[in-house]
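1. My questions are about this predicted structure, shown below with the sequence.
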Amino acid sequence: MIFSFAAGYDGHIIGSVFGVLFLAAFAALVHRHSHLRERIRLQDSLTAVIQSFLCRFDGRWKDFAADGADMMQKDCPQQSDLSVFGHASLYQYLSCARTLRGCRRLAAALTAVPPGRSKILARQQAVAELIKKPLLCLRLEARGRLLPEHHDTTELLEELETQPAGSSRIAGSRTIRFFPLIVLLSLILAGFGQLSWTAAGLLTAFQFLLAMAFHRRNQKILAPLASLTHELHQYEVLFREIEQADFSSTTLRALQQRLRDGGAGDCLHKLAALTDRVAMGRNLFFFVLANTLFLWDCHQAAAFSRWRESAAENLREWIDIWSEMEVLLSLAVVGHTRTVYTFPELRQGQPELTARRLSPLLIDEEKAVPNDADFTAGACIITGSNMSGKTTYLRALASSAVLAYAGAPVCAEFFALTPLHIFTSIQVNDDPARGISTFYAELLRIRQMVRFSRRKAPMLICIDEIFKGTNSADRITGAKEALRRLIRPWCITLVTTHDFELCDLHSPNDLPVTNCHFEEFYEDGKIRFDYRRKPGRCQTTNARYLLRMAGILSDEETDNLG
């Protein structure tokens, strides 16, 4: 191309013609190479998405880097008690979010505080449709995965919504529109001998000096596009994918229509193309040639200013729509990876929590043992041997409520509940730095429950081995007093314990206090568990057998204890 143009400069017109042809061929090859490279990246991303789903079947999902640990709130113990965030958590299993806004929105959705009924039902409707469209979910997640992890658009949105001074004057300047035409015409006339090369050269040099005069201002205007070429192309494709999808649910159609009304796909296409052109200007050879002949940077600054005036105000809304789609895709994971699932039924009236064949999401479906639940206002004292499944049962109930509030399906044949504020005391730790023992830490949890109960707001209270950090006499006395204050007409209170004395607890206000238990059985001299909830109090203990299993006691010593 260079030699052809040189020949044209020496007076061989055919050289100029071939120079143009070589330039066009080079541009086509670059475009083709970029297209193929993008297809390869998309295929790699699709493969990674499919692999992530396979990991959810064999337990490797616990190695996912995105576990939401940074989203955990210190004043919300339910998040650690129910494994909402952190290693082997609900967030780690579910998350398909790639952007920082999507991650935060998903974290906010996994809440122990019930949101409005309409919000839950709207998300349920959208998630249910996405579960029926697995290929669409794969494409969207694969495209989203091409964005940088925790991609944050906050700074970009703020820059785009702030129009730099002077940009409107550049956008409306006639100089940048007509002067390049004059320069090009002078070069053509010089090439055909109708004008001296000196005159054409002077005009060209003047135009380059003009470009340099505007250079600093242009760079300030174009600064938000400095490193966003790849990301903008991905957003463009994502918006077009959503715009063109065949949705039937009200929620997804509403999101889709908001993108269509603003022309999100077309606007992002223009911005992505503009960013490509700005990126080309970072090549020194192109920068000199394009600004010398076309006032390239001035044209891009003007185009960007016009785009800002027409579309920048909608970009924040479009980005938020994608972050909501990331949440919906994440919640749909339950339906894509489980054969038994249902959308919770939201009921009104007195506190209620009902489930049929409910199992925890975080336990492999083939290994999980399903259980039923049928709780109303009052208390249930849950007894049972060590390792029999009491704590897992509490977590399954409360974590399923968290999924229900997010709008996700739960792992059950049937699940219904009234909106309940979830309070837990399961994984209680001491804090030596603050001088707080395990017992006192649990007291603080119970105090929080008692104080909240005075609001008379519906509550689901899950307490595992109540007051386990103190001696048996104080534990029983303290537990009875605490439970009398937590057995209210607006509370479902579930308590596990090894103290059978609590099984005879009487309600101070005629609310039911029931008992259920988990137990072990023995086979070939070994302890076994069926992990099934049974009515009534437990009649067995297994501490001596667990001591033998741990190698602390011999068989003879175990028999003597018996």
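-> That came through, no problem. Just so it is clear, the structure is predicted and the values come from calculations on it, not from any experiment. Numbers count the residues shown, from 1 in each chain.
2. C-alpha only now, for contacts and for neighbours.
-> Fine.
3. list the contacts for the nearest residue to Ala65 once chain neighbours are set aside?
-> In space, Ala65 comes closest to Gln92 once its chain neighbours are excluded; the distance is 8.0 Å by CA to CA, 6 or more residues apart in numbering. Going by CA atoms under 8 Å, 6 or more residues apart in numbering, Gln92 touches Trp61, Lys62, Phe64, Ala65, Ala66, Asp67, Gly68, Phe85, Gly86.
4. before we move on, which element is the nearest residue to Phe247 once chain neighbours are set aside in?
-> Spatial nearest neighbour of Phe247, chain neighbours left out: Arg253 (5.8 Å); criterion: CA to CA, 6+ apart. Counting by DSSP states H and E, the element that carries Arg253 is helix 250-262.
5. Next one for the comparison:
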Amino acid sequence: MDGKSTIIKTVQQDIISNYTRAAELAKQEADKYKKLANTYSLLRLGIFGLMIFSVYLTIQQDNFTIMAVGFVILLAGFAWLVARQGEYERQRNYYLDLERINLNELNSLQTNTNLYNSGQQYSNEKHFYSSDLDIFGNASLYNLINRAATSAGNDKLAAWLNAPADKPTILSRQEAVKEIAANNDWKVNTQTKLLFATKEDTDQMKRLFVYLGVPLELSGEKWLSAYIKIAPYLLFGTILAGVFFYPLFVLIAVAIAFFNTLILLSKGSYILKAGAVADKIGSVLTNYAIVFKAIESNQWQSEKCAKLNEKLRVNQTSKNIEELSKLINKLSYSLIMIVGFILNVFFLWALKQIILIEKWKRNNRHNFEEAFDVIAEFEALMSIAVPSINYPEWTYPVIADTEGYTVIAKNIAHPLIRGKRVDNDYDLKDAYSIDIITGSNMAGKSTFLRTIGINTVLALAGAKVCAAAMEVSVITIVSYMRIKDSLNESTSTFKAELDRLQMLLAAVEHEHRVFFLIDEMLRGTNSMDKYLGSKAVIEQLISKKGVGMVATHDLQIARLEDKYPAYVRNYYFDIQVLKGEMLFDYKIKHGECKTFNASLLLKQIGINVESE
């Protein structure tokens, strides 16, 4: 093992040790708060026992004062214990989630598993490159880096990986990623606070956005607001007057209670609609308020993070979301049978909260979705910061601004390959050219194309790349690699290849700076048509000033370098055969491949190929 490999292994072990230690500490804290919560739960039982004992003493001493005073004191104590227990349970849940987050980083590093979404829903075989380059799904780039809990965050990250950003956007993301990577504690804590959203009902949040975006237009809101303020005083006053002074006031109190009930019944549709939204949303909004506060309280230096944060601070987002969550939680009180009845009769509680929510909507609804988009943006940034934190040996690419195409890489390797990765160099500097890559089966041609492609996707999303150095233009990757037939669409392999070729040629002509990756064209036809067709396609790409790589087994294709020496370059991957055994070095070299291995591979399964 060379010195560089030893250093990388040592650094990686330090990262693993840090996550292991953090997970252990989080577990210890969770256990501590669990014990405290259990203790306070037992104390609550003790309070309940004392209440029963006060009833016993009241009966024995025939003194109602004992129970009255005892209940007041014990109820206050009980409420305090409930509050403390709730706080300890919240702390316990936080540290349990913190343990999960740290263990997830360990699993990602060691087994390539991830508790977050793998992005399977974004898989699209008709996309320019995502299917061929393993961008989405199990064992994908998305699965490696995704740390987004919200559906909006997942969508945002997928969009970044699905298309290249422009140079200013890439550079601003790089700057933001560097800041987040330097503050991994903040990232891990924010992920912990957002972990609840992995179990979130997406439709529920959509319903909330619709509800908050559409005013209820409550008829009579002005006089109802005024009446709600005086209603409890009227009812309490008439009850007291009826009990202590004039019995007639009891009837007036009943009439007021009946009138309040009629008001609530007349607005029943509004209350039901709001109640449906209130169900479980209040606690979710409380959780989001905590996340907004975590973003707002940090002193951001990078331009992108600072701008995102400013959107929240200007609108006092965490404070406003917390206020809304309290209003919705209060509205949910009216759904509790006996408590709700009393609150509604005396305070017109549900209607009062709905009016307050409507006022909140009028003042804040325009900023609401924008605020949640800030969280999605931070989640996407935290995701593309993962390589910077977990793989410090990777590098930030230089974004070239050249007239021609630039893709330069030193020691570039495939980020999804575990264990010993073989790296390569590649050099396309401010040029227009097509590289023909020949080589044996399993020698590394396809992997090299995917290595260039997937690292380019990372680079143009704003992330680090799996290389010692990389410089790349803002280009649009278009791949032609995994071509499959489709029974559902009645498409043969050859027809599927023609469709992909048509898409590629159209992209070269109409899309911005296409860089294509072609692996073995026209496999679904005979060898002569395959050669003639492949040659014709490459010549058409040359005529369109197309730029990219073509991997092939067909040595005749390499002859195009003789015809187009200023445009075509030849590379190859070869093998060495020692005593009938094939040895691969997976290193790309200039020139044409001279050694092929199909006959050796067939011989290994019992088929001898005789030369003619």
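-> Cool, got the structure. Being a predicted model, the structure only gives us computed values, none of them experimental.
6. What does the residue nearest to Ala65 of structure 1 correspond to in structure 2?
-> With TM-score structural alignment defining the correspondence, Gln92 of structure 1 maps onto Asn143 in structure 2.
7. now Met325 of structure 1
-> Using TM-score structural alignment, Met325 of structure 1 pairs with Phe378 in structure 2.
8. The host helix or strand of that match vs structure 1, mean deviation?
-> Taking DSSP H and E as the criterion, Phe378 of structure 2 maps to helix 349-384. Helix 349-384 of structure 2, aligned to structure 1 and superposed, deviates on average by 1.4 Å (mean CA distance after the TM-score superposition for structure 1).
9. how about the next helix or strand after the helix holding Arg253 of structure 1, aligned to which bit of structure 2?
-> Where DSSP H and E defines the elements, the next helix or strand beyond helix 250-262 of structure 1 is helix 264-280. The counterpart of helix 264-280 of structure 1 in structure 2, using TM-score structural alignment, spans residues 317-333.
10. How far does stretch 306-325 of structure 1 sit from its chain's centre?
-> Offset of stretch 306-325 of structure 1 from its chain centre (CA atoms, centre = their mean, to the nearest Å): 19 Å.
11. And the contacts of it?
-> 97, 99, 101-103, 105, 157, 160-161, 163, 168, 171, 239, 255, 258-259, 262, 264, 267, 271.
12. tell me which residues in it are buried?
-> 306-308, 311-312, 314-316, 318-319, 321-325 (16 or more other CA atoms under 10 Å).
13. Enumerate every residue touching the residue most central in space within structure 2.
-> Taking CA atoms, centre = their mean, the centroid of structure 2 lies closest to Ala148, which sits 2.0 Å from it. For Ala148 of structure 2, the contacting residues are Tyr116, Asn117, Asn154, Leu157, Gln191, Ala376, Glu379, Ala380, Met382, Ser383, by CA under 8 Å, 6+ apart.
14. Just name the closest of those residues to Tyr480 of structure 2, please.
-> Within these, distances to Tyr480 of structure 2 taken as CA to CA reach their minimum at Leu157, with 23.8 Å.
15. That closest one corresponds to which position in structure 1?
-> In structure 1, Leu157 of structure 2 lands on Leu106 (TM-score structural alignment).
16. and after the strand or helix carrying that match, which helix or strand comes next?
-> Per DSSP H and E: Leu106 of structure 1 is located in helix 100-109. For helix 100-109 of structure 1, the succeeding helix or strand toward the C-terminus, using DSSP H and E, is helix 117-131.
17. Measure how that next one sits relative to helix 296-331, angle-wise.
-> Put simply, helix 117-131 of structure 1 runs at 100 degrees to helix 296-331, going by axes from the mean of the first three to the mean of the last three CA atoms, to 10 degrees.
18. mean distance, the helix or strand following helix 117-131 of structure 1 to its aligned residues in structure 2?
-> As assigned by DSSP H and E, the chain's next helix or strand after helix 117-131 of structure 1 is helix 134-145. Comparing helix 134-145 of structure 1 with its match in structure 2 after superposition yields a mean distance of 1.0 Å (mean CA distance after the TM-score superposition for structure 1).
19. Which part of structure 2 matches helix 134-145 of structure 1?
-> Residue span in structure 2 matched to helix 134-145 of structure 1, by TM-score structural alignment: 184-195.
20. For that stretch, buried residues please.
-> Buried residues in stretch 184-195 of structure 2 (16+ other CA under 10 Å): Lys187, Val188, Asn189, Thr190, Gln191, Thr192, Lys193, Leu194, Leu195.
21. which ones are touching the fourth one?
-> Yep, that's Thr190 of structure 2 we're talking about. With CA under 8 Å, 6+ apart, Thr190 of structure 2 has these contacts: Val291, Ala294.
22. quick one: it and Glu105 of structure 2, what's the gap?
-> Separation of Thr190 of structure 2 from Glu105 of structure 2 (CA to CA, to the nearest Å) stands at 14 Å.
23. circling back to that earlier point, look up how far Asp201 of structure 2 lies from the match of Gln92 of structure 1.
-> Where Asp201 of structure 2 is concerned, Asn143 of structure 2 sits at a distance of 21 Å (CA to CA).
24. ok so, going back, could I get the buried residues of stretch 184-195 of structure 2 as CSV with distance to Lys579 of structure 2?
-> Shown next, in CSV, are the buried residues of stretch 184-195 of structure 2 (distance: CA to CA, whole Å):
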residue, distance to Lys579 of structure 2
Lys187, 54
Val188, 53
Asn189, 57
Thr190, 58
Gln191, 55
Thr192, 56
Lys193, 60
Leu194, 58
Leu195, 56
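25. Could you single out the nearest of these to Ser269 of structure 2?
-> For those, the nearest to Ser269 of structure 2 is Leu194 (33.5 Å; CA to CA).
26. Contacts only, for that closest one.
-> Ala149, Thr150, Asn287, Tyr288, Val291.
27. do Arg532 of structure 1 as well
-> Neighbours of Arg532 of structure 1 in contact, by CA under 8 Å, 6+ apart: Val369, Pro370, Asn371, Gly389, Phe518, Glu519.
28. And those, which two are furthest apart?
-> Pro370 and Glu519 (15.2 Å).
29. still on that earlier bit, what number of residues lie near the match of Leu157 of structure 2?
-> Using other CA atoms under 10 Å, Leu106 of structure 1 is surrounded by 26 other residues.
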